[in-house]
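*Asks:* Fold the following, please.
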Amino acid sequence: MTHLPAVTLNNGVTVPQVGFGVWQIPDAQTQAAVATALETGYRSIDTAAAYGNETGVGRAIATSGLPRDDLFVTTKLWIADLGRTSARDALHASLERLALDRVDLYLIHWPAPATDAYLDAWQGLEDLYAEGLTRAIGVSNFLPEHLDRVIALGGTVPAVNQIELHPALQNRETAAAGRVRGIATEAWSPLAQGAVLTEAPVVAAARAHGVTPAQVILRWHVQQGRIVIPKSVTPSRIAANLDVFGFELTTGELAAIDALDRDGRTGPHPATFNG
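*Replies:* You can find the predicted model right below:
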């Protein structure tokens, strides 16, 4: 499973299409969870300063024995550190916790639109990218208007927009905005924290293909070209979430899952969340 399909970002960097997320995993448990993921075959790990578990991620990487160039590590800039200078300080602090000299993707975690600080922060990320401290830069939870304001600065177009996206909240306008601007969409909470696992089209597809409902949903994401970062601390689920390349959903199955779209948001709304 180490030869996973990859998505090529707008600067030519490639990222495995299925990665391992560590949101809500306590730091004390993160090393073991990430170690299991790496042993299973994951090569992309997504963390954030706000998660409080970068240290555990770093320990798992250090003890994995894997070459650094085989791994894709993402972390994120928190709202309190939005700003050109503070972004630099925040990444250096993240690198120290991760025990790395660079990350592969650095994201602004939220736009926090009550101020325009994300614009200064974006210029800070451009500086860090130019210095080689990250191989790609992007954003998270940005709406189309936030993307446009960043792009209007005239510099780098974000490589990724990581947004809440799952069958109950498909965020179609934001995903479409990314496509036309050359920005890859990465889905956080791709399983809606389990809320869509019992939906009839998902259960029916799982039975038809002899897989789990979670595998059906992750396959739905993959077939539509998105990057996904499912999270689990259970070894069997960690393995199952990566094993989504041995079957293919039909056009009808995809359409039935598409029809589940509703206002099923599990996290904050980017237009109003300011940390």
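*Asks:* rest of the way, CA atoms for contacts and neighbours
*Replies:* Noted.
*Asks:* mind listing the helices for the stretch 101-250 of the chain?
*Replies:* For the stretch 101-250 of the chain, applying DSSP state H, counting those that start in this stretch gives helices covering 117-130, 144-151, 172-181, 200-209, 213-223, 235-242.
*Asks:* Second chain to compare with the first, below:
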Amino acid sequence: IKPQASMRDIMELLKSGKSVMYSLTVPEGLTVEQALQRIADQAALDGDMPGTIPPEGSLATDTLRFTRGATRQQMVEKLLADQKKLVEEVWQRRAPDLPLASVDDFVTLASIVEKETGKGDERSRVAAVFLNRLAKGMRLQSDPTIIYGLFGGKGKPADRPIYQSDIKKPTPYNTYLINGLPPTPIANPGRAALEAVANPSKTDDLYFVADGTGGHVFAATLAEHNENVARYRALQKELADEAAKAGAAKADAAKVEGQTDAPVDGGDGDAGAAAQ
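*Replies:* Here you go, the predicted model:
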């Protein structure tokens, strides 16, 4: 039924026998727990949720269309089957020299890539960085793995930053402290992230850092990376300084606007001085 549909339109639709379609969307990068919550909250679905939680990373990221009478169990089973099929399909087309021991490792790394960047034009390069690091025995040092280790499938609260001390907190997922991959995926990866890991960019890059515009700057050497980090920190400081200046100017403007009474006896407007 379309928004603003008239009663006549609705009656014509009912008489036509067409089914009313509903949709359920599971975006890329949600954890299994977060995806299950979406299914549980979909009022048009019937039935209880499954008694057991599927493994992390095992649900497809997709939009499912359904009619009244569909059950939550059916939605979960469909997402599980679709993800299994997708993973097997992409895994079969992987590059021959990937330093990944199994399809489980493949999904785990794809979930990390999924959480590291939402930019389609750099996913394969982010994947290449992590694969290059694995091949050299370097730790992945991925911030999203810290978050998953601390908060699990519920995800980090929106107002909770990553503290420097979090990097040093030991969890099985903290890739600043552990060697290799974490024990499980940290989210449900979509097709693009899976494809990026299966066939990464051909590059020697070992590092990347945010560029301040939503993307990343890549580097093959630590010296180059440190220069990129310094530029990013300088940009962050510049933005912080501009924000502070804008805040001060706004406060001054509000102060002037709020001063409606003229100073007493030609004074400077200080109420304490005028009362003496």
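*Asks:* What would you report as the TM-score here?
*Replies:* Put the two chains on top of each other and the TM-score (TM-score structural alignment, normalised by the length of the first structure) is 0.21; 100 aligned residues with a C-alpha RMSD of 6.5 Å.
*Asks:* Tell me which of the helices of the stretch 101-250 of the first structure is the most buried.
*Replies:* Burial of the helices of the stretch 101-250 of the first structure is given as mean neighbour count (mean count of other C-alpha atoms under 10 Å); helix 213-223 ranks first at a mean of 23.
*Asks:* which ones are touching residue 243 of the second structure?
*Replies:* With contacts defined as C-alpha atoms under 8 Å, 6 or more residues apart in numbering, residue 243 of the second structure has no neighbours.
*Asks:* Compile the helices of the stretch 101-250 of the first structure into TSV and extend it with columns for distance to residue 253 of the first structure.
*Replies:* Output for the helices of the stretch 101-250 of the first structure, formatted as TSV (distance: least, C-alpha to C-alpha, whole Å):
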stretch	distance to residue 253 of the first structure
helix 117-130	39
helix 144-151	29
helix 172-181	18
helix 200-209	7
helix 213-223	9
helix 235-242	19
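*Asks:* thought residue 122 of the first structure was touching residue 150?
*Replies:* Yes. In this structure, residue 122 of the first structure is within contact of residue 150 by C-alpha atoms under 8 Å, at 7.1 Å.
*Asks:* All the helices of the second structure, in order from the start?
*Replies:* With DSSP state H as the criterion, the second structure has helices at 7-16, 32-41, 72-92, 103-116, 123-136, 143-151, 191-198, 222-258, 271-274.
*Asks:* In TSV, list these along with distance to residue 25 of the second structure.
*Replies:* As requested, the helices of the second structure are exported to TSV (distance: least, C-alpha to C-alpha, whole Å):
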stretch	distance to residue 25 of the second structure
helix 7-16	25
helix 32-41	8
helix 72-92	11
helix 103-116	17
helix 123-136	22
helix 143-151	22
helix 191-198	15
helix 222-258	35
helix 271-274	60
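*Asks:* out of these, nearest to residue 209 of the second structure?
*Replies:* Nearest of these to residue 209 of the second structure, taken as C-alpha to C-alpha: helix 222-258 at 6.4 Å.
*Asks:* Residue 236 of the second structure: how many residues sit nearby?
*Replies:* Using other C-alpha atoms under 10 Å, residue 236 of the second structure has 14 neighbouring residues.
*Asks:* Which stretch among the helices of the second structure approaches residue 63 of the second structure most closely?
*Replies:* Per C-alpha to C-alpha, nearest to residue 63 of the second structure of the helices of the second structure: helix 72-92, 9.6 Å.
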